[in-house]
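A.B. asks: Coordinates for the following, if possible.
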Amino acid sequence: MTQSHPLLQVRDLRVQIGERTVLESVSLDVAAGSLIVLMGANGSGKSTLGMALAGHPNYHVTGGQALLAGQDLLALEAHERARAGLFVSFQSPPDIPGVKNNLFIRTALNAQREARGEEPLDAFDFLASAKQSAQALGLPQAMLGRPVNEGFSGGERKRNELLQLSLLKPRVALLDEIDSGMDVDGVRAVVTLLARLRSEGVGVVVISHYLQMIEQLEPDSVLRLDAGRIAETGDVELARSIAQTGFVRPREAVEA
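C.D. replies: I've put the predicted structure just below:
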């Protein structure tokens, strides 16, 4: 499913929050149709990577490069990065009071379609597609007409992120603990959706510690982030090893 030329190329990315350097040097490639699992202890910089790539103003890139389909991602404003095809989920999706869920997603989708030179979707066509996707993800259709995430449970917020992902169909998706707060059916929905998106050429990075889901995702590679650097690279066996021993890794395991 992967291609020789990565969709997303990150080279020696360095990021500060305030006066503190969180990412010392991170490099990775995300190819079309590939799935990478990113693991790491709390504070290792996993969420920082996503927020920096998304263009969050509190995350200051001090060096390095990030290319999305050959385009300089770091030179773009946050909304331009989304239009270019980058999707970054929130670890804790916020409420947006007063903005209906279906209007929010349709506006985002039509902004992307405009950037690609496509005609916008009207409310009728969009709603039919949104209802179908919501049903597949186990999200009650009534929530399409409610303000974004207002009164949603943790699992419903994550399913709503999946709904956005399903409808926006980005080039690259970085999902920050998308399984958090999910029940068994929710995790199954994550696995099913990501398998479909990969078959359509979407590159995916999943931040997770949940071994059972990681095994079901069948990742191309597993990366361990430590102190702002990629400390280990492996396959699903690395995830299994971390699940057994934790993030404090014996030297011989890292060298192997």
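
A.B. asks: going forward, measure contacts between C-alpha atoms and count neighbours the same way
C.D. replies: Fine.

A.B. asks: Kindly tell me how buried I242 is, as a neighbour count.
C.D. replies: By the criterion of other CA atoms under 10 Å, I242 has 18 neighbours.

A.B. asks: which ones are touching it?
C.D. replies: R249 (CA atoms under 8 Å, 6 or more residues apart in numbering).

A.B. asks: how near is it to A253?
C.D. replies: Going from I242 to A253 by CA to CA, to the nearest Å gives 10 Å.

A.B. asks: Surely D220 is in contact with G33?
C.D. replies: No. The criterion here is CA atoms under 8 Å, and D220 misses it with G33 at 9.6 Å.

A.B. asks: I'd like the structure of this one too, to check against the first:
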Amino acid sequence: MSTLEIKDLHVSVETEDGPKEILKGVTLTITSGEVHAIMGPNGSGKSTLAYSIAGHPKYDITSGSVTLDGEDVLAMSVDERARAGMFLAMQYPVEVPGVSVANFLRTAKTAIDGEAPKLRTWVKDVNGTLERAGLDPTFSQRNVNEGFSGGEKKRHEIAQLELLDPKVAILDETDSGLDIDALKVVSDGVNRFAEDDDKAVLLITHYTRILRYITPDHVHVFVAGRIAESGGPALADELEANGYEKYVGAAV
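C.D. replies: The predicted structure follows:
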């Protein structure tokens, strides 16, 4: 069992007018076997939370703590966080020209496990994973995210999730820009991962449509850098019906 514990997290970014506080005291505990959905309007700080946990240098942690199984995540480098069992699927995956998907996946797996995967089984594992993500085996010879459609980028991240096998998956708007077919494939991948009671998912989204395919255990409304309310799946239905207006108004 694993536990990601975020306590009173405050995060700022540097702007032309000086530091601006984005996260204003976020407290959240995620344990193995749970799917947590964070929902909120644009600019509420959802992506800042994801990137801060992952270690993006743009974000300055001014106070608070993040631990994974009792270990101080904020004291770790980005690669140490990955080896500890954390995974981030980015809202806008970056292109890596000149690096094939095959080389990228094998290099990442080697770095995380501390040893290279056995080649005779690795190719089979990769091809099977790509197939489950709705991708042709020849996809592995393409450069990472170069010329990929939005759906291909997100399917590729689901393939990474399966192959790298983290403890905690942080998925930042992994439904962004997906058509219905790609949304179902991505949702199936997340559900396969979440079926393992040793895994945990933090799913960040604007919309409830992905929650028609992934049933969260907990839903959190994120507004103005804070969690405004938490509940079960019914809270997502309320947001679908009424939007964020009452929470935004209360935060002003």
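
A.B. asks: Mind checking the TM-score on these two?
C.D. replies: After superposition, the two chains reach a TM-score (TM-score structural alignment, normalised by the length of structure 2) of 0.92; 246 aligned residues with a CA RMSD of 1.9 Å.

A.B. asks: ok so, going back, pull up the overlap in contacts between I242 and A253 of structure 1.
C.D. replies: Joint contacts of I242 of structure 1 and A253 (CA under 8 Å, 6+ apart) do not exist.

A.B. asks: Can you tell me what D12 of structure 1 aligns to in structure 2?
C.D. replies: Taking TM-score structural alignment, D12 of structure 1 has D8 as its aligned residue in structure 2.

A.B. asks: Quick check: its match is in a strand.
C.D. replies: Yes. Under DSSP: H, G, I helix; E, B strand; the rest coil, D8 of structure 2 sits within a strand.

A.B. asks: Number of residues surrounding it?
C.D. replies: 16.

A.B. asks: nearest spatial neighbour of it, skipping sequence neighbours?
C.D. replies: G25 (4.2 Å; CA to CA, 6 or more residues apart in numbering).

A.B. asks: residues touching that neighbour, list them.
C.D. replies: 7-10, 64, 225-226.

A.B. asks: what's the burial count for N42 of structure 1?
C.D. replies: N42 of structure 1 has 12 nearby residues by other CA under 10 Å.

A.B. asks: Can you tell me the SS state at the aligned residue in structure 2 for I230 of structure 1?
C.D. replies: Superposed on structure 2 with TM-score structural alignment, I230 of structure 1 falls opposite I227. Assigned state for I227 of structure 2: strand (three-state reduction, three-state DSSP).

A.B. asks: Please tell me how far I227 of structure 2 sits from V221 of structure 2.
C.D. replies: Relative to V221 of structure 2, I227 of structure 2 is positioned 6 Å away (CA to CA).

A.B. asks: Where do the strands of the stretch 1-150 of structure 1 begin and end?
C.D. replies: For the stretch 1-150 of structure 1, the strands defined by DSSP state E, counting those that start in this stretch occupy 8-17, 20-30, 35-40, 60-68, 71-72, 86-88, 96-100, 147-148.

A.B. asks: residue range for the last one in structure 2?
C.D. replies: In other words, strand 147-148 of structure 1. Taken onto structure 2 by TM-score structural alignment, strand 147-148 of structure 1 occupies residues 143-144 there.

A.B. asks: what does that stretch contact?
C.D. replies: 95-101, 104.

A.B. asks: 6 Å instead, please
C.D. replies: 95-101 (CA atoms under 6 Å, 6 or more residues apart in numbering).

A.B. asks: Identify the residue of structure 2 aligned to V184 of structure 1.
C.D. replies: By TM-score structural alignment, V184 of structure 1 lines up with I180 in structure 2.

A.B. asks: quick one, what contacts that match?
C.D. replies: I180 of structure 2 neighbours (CA under 6 Å, 6+ apart): none.

A.B. asks: Quick check: it vs L49 of structure 2, distance?
C.D. replies: From I180 of structure 2 to L49 of structure 2 the distance is 27 Å (CA to CA).

A.B. asks: next one: G18 of structure 2
C.D. replies: 20 Å.

A.B. asks: And S65 of structure 2, by the same measure?
C.D. replies: Taking CA to CA, one finds S65 of structure 2 at 12 Å from L49 of structure 2.
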